[in-house]
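> dropping the sequence and predicted coords here.
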Amino acid sequence: MKSIVLHHVIFCFAIPCVWTLASTTCGGAYQSCNLGDPTKLNVHLVPHTHDDVGWLKTVDQYFYGANKTIQMGGVQYILDSVIPQLLKDPSRRFIYVEMAFFKRWWDEQRDDMRETVQSLVQQGRLEFILGGWCMNDEAATHYNAIIDQMSLGLQFLNDTFGVCARPRVAWQIDPFGHSREQASLFAQMGFDGLFFGRLDFADKELRSKEKRMEEIWRGSESLDSASADLLTGVNENGYGPPKGFCFDEYCSDDPIMDDPNLEDNNVEDKVKYFEDAARLQAGHFKTNHIMMTMGSDFQYSNAHKWYKNLDKLIKYVNAAKDSNISVFYSTPSCYLYALNQANKEWNVKTDDFFPYADSPHQFWTGYFTSRPALKGYVRESNKLLQVCKQMEALTQGFSSSGKKQAKTGTVSSQKLREAMGVAQHHDAVSGTEKQHVANDYAKRLYKGREVCKAVISTAVMGNPDDLHFCDYLNITLCDFTQKTDEFTVVVYNPLARNVPTYVRLPVSDDSGTFTVKDKLTGMYVGSQIVPVTQPTLLVRRNKGNADSELVFKADNIPPLGFSEFSVIKSNFSDVYKKTNNKGFHRRVRGGDVTIANEYFKVVFDGSNGQMKTIANIESGITLPVMQQMFWYNASMGNNISLQKSGAYVFRPNSSTPFHCTQDGKIELEVLQGDTPLVQEVVQKFSDWAWQVVRLYSGVRYIEAEWTIGPIPFEDGYGKEFISRFYFPLQTNGEFYTDANGREILKRKKDFRPTWTLNQSEPVAGNYYPVNSRIYTNDTKTQFTILTDRSQGGSSLFNGTLELMMHRRLFGDDAKGVGEPLNETGQFDDGLIVRGKHFILVDSLSDAAKHHRLLAEEIYMSPLVSFYANVSTNDRRSFESFPKSALTKSLPKNVHLLTLSTETSDGSVLIRLEHQFQKSDDPTYSQPVTVSLKDIFVGYEVTSLEELVLGANALKQDVVRLLWSEAVKNNPVPSDSKLHFQEPFDVTLSPMQIRTFRMRVTPTK
C-alpha cells in the first residue's frame, strides 16, 4: 500500500497550483505589517471599495459602468485608477474583495499590467480580502453553495498569484445579519479573522459601551474550538469613513485644503475632527489599535482624489503637536495581526447575529423570503451543478488515468459555477435587488444549467443532445413525456448511499395504458395515474395540456449511480391491470378524510377542510394539528414609525394576520387509487392559495405542496403570506432553526442571548432565517417542517410554527433598492410561486436522526432525465458507464459533499462531511472512518493530500493565529488525533468537513 503524499513543493495539478506557505516570503505577510507606535493610539486606514456583484444594476452594467441613470458605479475604472496610485507611493495600500469582478478585469489586462499587479500583490500593497467569487448572503444561502463560491474565487487567486494572495481575513461588511455557520466555514478555510459592518443597533450600542466590538466567535458546538473559532470584529462605521472624511466623487465632504495663503485653509479643523473621531471610536475598542474603512460602494474610480487627501490626513495628524495618535495606511490583515500581538483576552460568542435591525421598527427579516421563486431556482440549480461536477470527475478526471470514458469536450461546469457564485451574493439570492437584476441572475443560471445538461448528457450518452431534461415537472409540463410513446427514464442519485424516490411524469391519459419496467431487472414496476390538480392548471395557465401524471417509485437508486425505467404507452391490458391503477377524485362534502401510509396517518376535518390530526404510526404519537394560511398586511408606515415593509424589511401593520379563507372553511378534494402509491388531499384556501398534502407509500414524511399567487393587489394592501401550524405542545416560546443547512440554533421568542431585547416589532422581531428546517418540541414530541428553499420562520405562540412563503408589496423600505417588491411574472398579474414543505411528527429520540438524512435527500434529490428508446448499438457510452461509481455506499452519517475536477490530468477534489452534530444521535453522532482506497468502481486511490476547506492550501501548511479567551465556554475536545489511521482511511468527527486532492489509477 502506498503512503500518503505530503510534498513540501508547489503542486500544479488537481486544482490549479496549491502553493505551500513555505515557498515564498510575501510583503503582505503579517511580519511586514506596520504595527504603529505602542505608546499611541494607532489608526489603521484601509482604502477599499465595496462592489456589489449586482444590485441596482446587473453584474455587467456594474463592471462597465453602464446604465448611469440608476448608478454611476463602474468597477473596471476603479481598478484602472487604483493601480497607478499605488505605484506612486510604496506606503499606500488597497484591498479588493470580489473575484467575479477582479477576474474579468484581469482577463482584459496586457502582460505589462499583469506583471505590475503581480508585484503589488507580492509586496502586500494590493491585498485580497475574503477572496470569494462574491460577498455572499448569510441567511438565504446553503453551506454547499457558500463553500463552492468561496472556493471558486480562492482557487482563482491561488492559480494566478500563489501564496501571497491567500486571504487571511474574511470581510462580510454588507450582509444583513450574520450566521454562526458562516464563521465556522471561514475558520475551516484557514481564515484568522472576520470583520463585518451590520449588527442590531441595540447590540452594537451595548458592545460599544462595554468595549466588546471584537471577540472570539465560536462557530460550532461540535467542532473543536481550534477548528471553528474566529476572531470577529464589528466595524465602527459599517464600512464607510468617519463623518467628514469621504473623499470620493460621490461624496460631498470638503477636501483637505492646506495652502496657508488660502482663506479656506481647513487643516486645523480637519485634524481636530479626525482626532475627535479616532478617540471616540477608540473608546469602543479594547486595544490601542482601531481600523477606519476609507471607502464605500463603488468608490475609487478617481483614486487620485482619495489618496491625495489621505496622504495629507496622515501627514498633518502625525505632525500635530501633543497628539498621541499615529495614522498610517494598513489592511484588515495587518489590523488583525496588531490585535493578536496586543495579547488581550477576548470574550467568546456562541450564538449568531440574527435578526438584524438598524432601528426599533426596522427588522431586516423580510429578505429571508423575498423573491421565493429565485430562491427555489438557486437551490435547484445547485443540485444540477453538483451532478455536473460529479459527471466531469467521473468522465474526465478518472478517465485520464487510463480508462477510456466519454469526454465532455469543450462544455464544462464553469459557466454554472460562475452563475451560482454570483447568485450567492448578498443582493442576489437574498431577493433584495431590482427586478431587472433578478431577471439577469435567473438568465445566468439558465445559461449555465443548459451547458451542464450538455455535460451530463455527454457523460451518460456520449452526445450532448441525447438526454432530455424537463425543468417544469413541478407544474406537470414536459412535452417529451407527453408526445413520446416509448422512452426511458434515467434517474441519477448524487448521494453516496442508496435512496428511493418517486417519479412523476406528465402524460395525456387518452388511452390510459402505461407500463413501467425496470431495465436492469426486467421487472414491471407498479405505477399510478393521478389527475392534474386544479392548482397545477392555474399555475401553468396556457402552458402545456397534460391531464394526468404517471407516478412510480424508483427504489434503491445506487450511490453516484443510475436506474433506468422504460415507459411504454400501449394496449397491454393484462400488464396494465397488474401494474397501473387510476386514481379517482371526489369532492368531500362532509365527514372526516383520512390518508395514511406505513408511517403517518393524516386526518382532515370534513366540516371545515382543515388538518385535524397527525399520527406517527411507528412511535404511537397522535398529535392534534391545525393548519391555516394567513397574510400579514404590509405596513406603509403609521403614526409610530414611517417604516414600510419592503424587499429587506418585514413590518406588518398588525400582529394578527388575515385569513385567506373567507369563512374559515377550506374546500377539499381527495385523490386516491384502489392500491395507491400516492394519496393526495387538495386544499383550496382561496383563489390564490392552494395546498396539496401527499402521502407516498413507504415514505417517512408528509409532503405539503403549496401554490401561492397571483397575490391580489386590487384592494391596495401589500401581503406577506404565511402557513401556520397549531399543535398542543408546551414549547415555552422556544424553537429551533438551522444555520445554512447545517448546525441547529435554539431560538426564544422576544429574547437575545447577549443583550436585553426591548421588542418593538413582535412579529418581525421574532423571525429567523430557515434554510432547511424549523422545529419545536416538548419533553416527548417534536414537530418539524423541512423546506425546499430558504424562508423566514418563527414560533410566535406556544405550540405553533409558521413560515413565510411569498410577499408582494406596494412600498419600498428605503434601504436602497428603490422599488417595491412587486413581482408580476409573465402575465403581469402577480407571480405564482410553488414550493414544498415536509412535515414530521416524531419522538425526540427519532427526530434528529431522521430529519438530517431527509434534509440531505431533499437538497440532493435524484436528477431525472429522459431519452427516446434506441437500439443498443446507438447507446454509445452509457453501457460502459458504471451504474454506480462507488463500490459501496458510504455510512449514512457521511455525505460526499464534493466530487469535482478542475483539469483533465486525473486529479480530483473530494470533500467528505460528517453531517450529524455531536448530540443528535447515540450512533450517528460518533466519529466515523471511511476508507477511500478502493471505493470507486474500476479505480484505486493512489494519493490523498488534505487541503483547507477552500481547497487553496495544504492543510498542514496553514497555521492560524492563536487567541486567548477571557471566558472559557465549554470547549469541545480536540479532534486532532482523528486523522489518518491507515494511508487512505479518513476519520470524521461530528460536523467535520475534510477536503482532499485525490489521484486515482485504474485497477487491473
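Thanks, I have it. These figures come from a predicted structure and were not determined experimentally.
> going forward, measure contacts and count neighbours with C-alpha atoms only.
Noted.
> what residues does stretch 524-538 touch?
Outside stretch 524-538, the residues within contact range by Cα atoms under 8 Å, 6 or more residues apart in numbering are 475-476, 515-518, 546-553, 578-585, 671, 673, 676-678, 682, 690-691, 707.
> quick check, Met291 in a strand?
Yes - under DSSP: H, G, I helix; E, B strand; the rest coil, Met291 sits within a strand.
> just give me the neighbour total for the residue nearest to it when sequence neighbours are not counted.
Leaving aside its sequence neighbours, Met291 sits nearest to His44 (Cα to Cα, 6 or more residues apart in numbering; 4.6 Å). Number of residues near His44 (other Cα atoms under 10 Å) recorded here: 25.
> strands - which of the contacts of stretch 524-538 land there?
515-518, 548-553, 580-582, 584-585, 671, 678, 682, 690-691, 707 (DSSP state E).
> of those, keep whichever come out buried.
When the ones in strands among the contacts of stretch 524-538 are checked for burial by 16 or more other Cα atoms under 10 Å, the buried set is 515-518, 548-553, 580-582, 585, 671, 678, 682, 690-691, 707.
> in this structure Asn266 contacts Asp258, no?
Yes - assessed by Cα atoms under 8 Å, Asn266 is found in contact with Asp258 at 6.6 Å.
> list the contacts for the residue most central in space within the chain?
Central residue of the chain (Cα atoms, centre = their mean): Thr141, 2.0 Å from the mean position. Counting by Cα under 8 Å, 6+ apart, Thr141 touches 424, 429, 740, 771, 790.
> against Val53, how distant is the second one?
Computed with Cα to Cα, to the nearest Å, the distance linking Val429 and Val53 is 12 Å.
> got it, and the first one?
The span separating Gln424 from Val53 equals 9 Å under the rule Cα to Cα.
> below is structure B, check it against A:
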Amino acid sequence: MAAAERPSALLLLLFLLVLPFPGELQTCGYPSCPATKPDLLNVHLVPHTHNDVGWLKTIDQYFYGARSSIQRAGVQYILDSVIPQLLEDPSKRFIYVEIAFFYRWWKQQSEGMKQAVIQLVNEGRLEFINGGWCMNDEGTTHYSAIIDQMTLGLQFLEETFGECGRPRVAWHIDPFGHSREQVSLFAQMGFDGYFIGRLDYQDKNNRENLQTMEFIWRGSASLQPPAADLFTGVLPNGYNPPVFMCWDGFCSDDPVMDDKSLDGYNVDIIVSRFMTIAYSQAEVYQTNHLIMTMGSDFQYENANLWYKNMDKLIRYVNAQQSNGSKVNVLYSTPSCYLNQLHQANLSWPMIHEDLFPYADGPHQFWTGYFTSRPGFKRYERMSNNLLQMCNQLEVLAGPVSREGPYGKGDSSMLKRAMAVAQHHDAVSGTEKQHVANDYAKRLAGGWDSCQILITNAMASLMGRKEHFVFCNLLNISVCQLTATSSEFRVILYNSLGRNVQTYVRVPVSGLVFNVTDPSGQNIPNEVVPISNFTRALSYDETLANNELLFQASVPPLGFCVYSVTKTSVDPLQRTKAEQELHRAKAVPLQIENKHLHVLFDPVTGLISKIENLDSGITLPITQNLYWYKASSGNADNPQASGAYIFRPNHSEPIPIAKAVQTHLVQNTLVQEVYQNVSSWCSQVVRLYAGQKFLELEWTVGPVPLDDDYGKEIISRFETPLATEGIFYTDSNGREILERRKDSRETWKLSQTEPVAGNYYPVNSRIYIKDEKIQLTVLTDRSQGGSSLLSGSLELMVHRRLLFDDHRGVGEPLLEDGAYGKGLIVRGSHRLFVDSVEASADLHRLQAQVEFMAVQTVFAPGVESPNHQKADYKKFSALREALPPNIHLLTLAQRDPNSILLRLEHQFEKRESANFSRPVTVNLLDLFSHFKITSVQEMSLAANQKQESTSRLRWTAAADNTPPPPNTPSLNAMAITLEPMQIRTFILTVY
C-alpha cells in the first residue's frame, strides 16, 4: 500500500489531541446523522464494502490478500485505507458489516489507532451495520446457529465500543432469498430496519410498479405484534453502485474529470447521468429520500479513489441547486436513511410470507444451493450439536473444564468456526472446493478443542479421571475402542431439558453382550451384522463385524453411563448365533411394532403402505430414489445447473431402479429392510421397537457421470392424498409456512421452471396433508424440497454436476470423496403418518430430538460390581425436566462472572391442542447444579437490557392489531413464555 493511504503519525497525533475527555457525551446513532433538505430529493450515498468470510478464497486468504491469482482482495487493506479518509474529513462516513474480519484487524492495531476508531464510532461516522460474525445465509441455516453467530459479533461490538457500537440496521445484501424467521430473529434482537439486495426479478418488477419496495415484514404469526415486525427495504441496485459510477480500483468507469483545461472533462455528463438515475429511482420509492450503495465486493482497498470522486459528485450535483435543481446528495448510512423514512410518518404495506425462491431470470432459480455440499451441511449440523454440549458443560463444570487434567479446553474455536460456517457462501455450499475444505478444517479444529473441554468437564462431574474416547465415525460403524475391547462404557449426554429415550448403536466384534444401565440393571440388547453398504463406506477401516444395539434413557441436561461386557459362548452356540445373524431372509412383506405396520410390494421391494396402529389411519404410499438430469444449457437459455442454480432438463425424474433387491434383519429391538437400489445407491428402512416414526437411512454416491450428465438425486414419496398443490415447510427450523405450487402470495408468478421454481428450503421438516391425514418427513440437514404432484413430496439429497452456473464460483459442483472418488453421502429421513391433530406434537418434538441428538463418548473397561457408584453414572443439572413445549436453547458461559441462558417456547399459536399454551417456569428453582443470585433479561442477542430496548415504531397499512400490553416487571420465579417466544437472560450464579 502506498504511503499516502496510511494515516501519518502527525495526522493520528492531531486527531488524538482533540479526543474528548473520558465521560464526555458522544453523539452516535440517529442524532449523529447529517442534515437533509426537506424540500429536495435527498440522495444518501452509503460508502460500503461487502466482504465474504470465504468464497473464492478462504477467510485467511481474504484477510491478508493472498492468492491474488484467484481474486484480488485483501480486507486488512480496506480498513487501513478507509480510516485515514474518515479522520481527514468529518463529512465522510463508512459502514462495516462482517465482524469476523474486523475482529482480526482490530487485534493488530496500536492503542492510538484503536482510540481513533473508537472516536469515529462514537461520532457515528464509522458505523457497524448488521454486526454478526458474518452475513449469514437464510436458506440453509438453523435458527439456533443464526442466533449464536449474531451474538458472537454483537457481543464483541458491545464489549469494544459500548452503545455506539450497537448496529441499528440489519443488512443482508447478498444472501440468495430471505426467510421470514430471519426477520423475526432480527426484530427480537432489537433492530429497527432491514435492507436486502436480492429479490426475485418478477417480484422486484412488481414492487417497482406498485411503489412497494419498502414494507413492513411480519416475521411471526405467533408473537404479539410488533415483536417480530421489521421495516424492510429492497435496495435499488442490489448492493452495487449506480451504472457508470463505480470508482474502485476494480472498476473501469471513468473518474470525475473536472479540470476544463484538460482533455476528458466530464462533469456535465456525470451530473446528468446521476440526475437521471435519481429521478428514475424516485419513481419507485415513496419518500423524498433515496439510498445508493457506493461500493461492492472487497472494494475500498484504495479508499481515496472512491472518496475523491464522491466528493466531486456531491459538490457538482449540489451546485445545481442554485440553478433550480431539486436533488441534494450527502454522505450517509443505512440507519440515517432509515431514520428519514421513519420521520416521513407514512403507512407502509405489510407482507407475511418469506422471499423464497429467488430467481434472477426466467430459468435461473437459486434453489440448488438448498442441497449443495450435503456432506458439509450435515457436518455443520453435527457441529452445532457438539457446540451446545460444549457450552453447557463449560457452565456446569466451571473453570476446570478449560484448565483440567486433559489440558486446555476451549469453546471459542468451535464458536467462531460455526459462526463462519453460517456465511452465505459456506453452509450454502456455494464456495470453491478448497474453501469448503477450509471450513471443514476449522470445524474439525473446533471439535478437537471442545472435546478436550468436554473430557475435563466430564471427569469433574463424574468425580474421576477416565480415558475418554470420541468416535466421530459411528455413522459408518468405525470405532476402534468398541471394536477391539471386551469391556467398555458408553457415556450418553443429553443437551435437551427433558428426558430422551434413544437407541444406541456401536460397532463390536462379538455376538453376545451384557449391557447394564446406570443402576447396574441388565437391559435388553441385540447384535446386528454390519451391512455391506456400510463396509463399502468404511473402506475396510472398521475392525468390527457387528453392531450392538440397545435402548437408553438419558436424563435432561445431563449424562448417564452404560456398561458393556462381551460374553463368552461355546463354539456350538457361536456357530448357531452366526448362522442366525447372517441367515438370508426372504423378501420382506411387512415390518411392525406396536405403533406402525409397514407393508412392502413383493415385486418391487418398495414400501407400499403404512398403517398407524394408534390412530387407525392407513396410507398407501410408495417411496423411491430418483434423479433429475441436470441441464448444461440449451438453445433457449445457456443456464446450467450449478452450485447455486437448480435447472433440470426435464420435469420428470428418472428412477434409479424400478425394483430393488432386499433382505431383512429382524430382532426384538429393530426390524430393518435393506434395499439395494444400485451400485451407488442403497437404503435401509428401519423400525425400532416403541418408536412412532419410520426411519429411512439413505446412502448415495459416488454419483456416476459416465453418461456425461450431471445428476440431482431425490427421495420421492407418493400417496393418494388430495393436497391440491399445497405443502408445508419449516422456516430455519422454527415456524411452518404454507407453500403453493406455481404461486406466490403477494404477486402473480409466471412460472418458467416447473420443478426448480417450486423448490423451497427444508431445514428440519416438510409435510403434506388432507383434512384427516398428514405425512411428515424430518431431515437431518438442510435440503431442497417440494410437492410437484398432488399427494407427493420430495427432498433432494445429493447433487453432482459437470458445469459451472456462472454465478461467480467458477467451478462445477464436483466434490471428491475418499480416495479421489466422488462424494458418498449418508443421511436419514424420519417419516410420520398420523392424524393432522396428532402430527404437530410428534414432528415438533421429534425434530428437536433430531437436532439436539444425544452425544456419545466412550471409556474403556467397566466397573467392578463391588465398586459401582451411582453418583458418577447418572447426572442431571436440572431439578426436574422442563415441560415438553419448553426448550433450553442456550446455556453458555458469557464471561467469567456470568452465564447466558435462553429458554424458548417451541410451539406455534394454535399449532397443538396440548402444547400451544403459555408456560410458566421458576427460573430460580430450575437448576440443581448451581444457585442463581441475580437475573437480567436481555434482548435476543444479549447485547441490550430488555427494559431499555426501544425500537422505531412503524405504521402498517390496514393493520388493526391492537398495541401490545405493558410488559410486567421481571419475576424470576415466574417466567412465562408465550408460543414461539424466546427469552434471554444473563445470570450470575454460585
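Good, I have the coordinates. Just so it is clear, the model here is predicted, and its values are computed rather than measured.
> just to revisit the earlier point, what is in contact with Gln424 and Val53 of structure 1 at once?
Cys134.
> Trp627 of structure 2 falls within a strand, correct?
Yes - assigned with three-state DSSP, Trp627 of structure 2 falls within a strand.
> distance from the chain centre to the one helix or strand Ala444 of structure 2 maps to, please.
Here Ala444 of structure 2, judged by DSSP states H and E, is contained in helix 433-462. The chain centre lies 19 Å from the centre of helix 433-462 of structure 2; the measure is Cα atoms, centre = their mean, to the nearest Å.
> can you tell me the SS state at Arg917 of structure 2?
Here Arg917 of structure 2 is recorded as coil under three-state DSSP.
> how much space separates the aligned partner of it in structure 1 from Gln915 of structure 1?
With TM-score structural alignment as the criterion, Arg917 of structure 2 lines up with Gln926 in structure 1. Distance of Gln926 of structure 1 to Gln915 of structure 1, given as Cα to Cα: 11 Å.
> give the residues shared as contacts by these two.
Listed as contacting both Gln926 of structure 1 and Gln915 by Cα under 8 Å, 6+ apart are Pro990.
> more neighbours: the two, which one.
Gln915 (26 against 18).
> ok so, going back, in which helix or strand would I find the residue nearest to Met291 of structure 1?
Assigning secondary structure by DSSP H and E places His44 of structure 1 in strand 41-47.
> packing partners for that strand?
Helices and strands touching strand 41-47 of structure 1, by 3 or more Cα pairs under 8 Å, 6 or more residues apart in numbering; DSSP states H and E, are strand 94-96, strand 289-294, strand 325-329.
> which one of the ones you listed lies nearest to Asn309 of structure 1?
Asn309 of structure 1 lies closest to strand 289-294 among these, at 11.1 Å (Cα to Cα).
> next SSE downstream of that closest one?
Criterion used, DSSP H and E; the element after strand 289-294 of structure 1 is helix 303-319.
> distance from that following helix to the middle of the chain?
40 Å.
> quick one: contacts of it?
By Cα under 8 Å, 6+ apart, the surrounding residues in contact with helix 303-319 of structure 1 are 78, 81-82, 85, 92, 247-248, 255-256, 267, 270-271, 275, 300, 323, 325-328.
> most tightly packed of the helices and strands packed on strand 41-47 of structure 1?
Among these, ranked by average contacts under mean count of other Cα atoms under 10 Å, first place goes to strand 289-294 (a mean of 24).
> which position in structure 1 aligns with Gln623 of structure 2?
Matched by TM-score structural alignment, Gln623 of structure 2 corresponds to Gln627 in structure 1.
> look up how far Thr476 of structure 1 lies from its match.
Taking Cα to Cα as the measure, Gln627 of structure 1 falls 26 Å from Thr476 of structure 1.
> so which of these two has more stuff around it?
Between Gln627 of structure 1 and Thr476, counting by other Cα under 10 Å, Thr476 is the more crowded of the two (26 against 17).
> ok, the more buried one - contacts?
Counted by Cα under 8 Å, 6+ apart, Thr476 of structure 1 has contacts 505-506, 532, 536, 544, 546, 549.
> same deal with His142 of structure 2?
For His142 of structure 2, the contact set (Cα under 8 Å, 6+ apart) comprises 732-733, 763.
> can you do 10 Å?
Neighbour list for His142 of structure 2: 181-182, 381, 384, 422, 731-734, 763-764, 781-782, 851 [criterion: Cα atoms under 10 Å, 6 or more residues apart in numbering].
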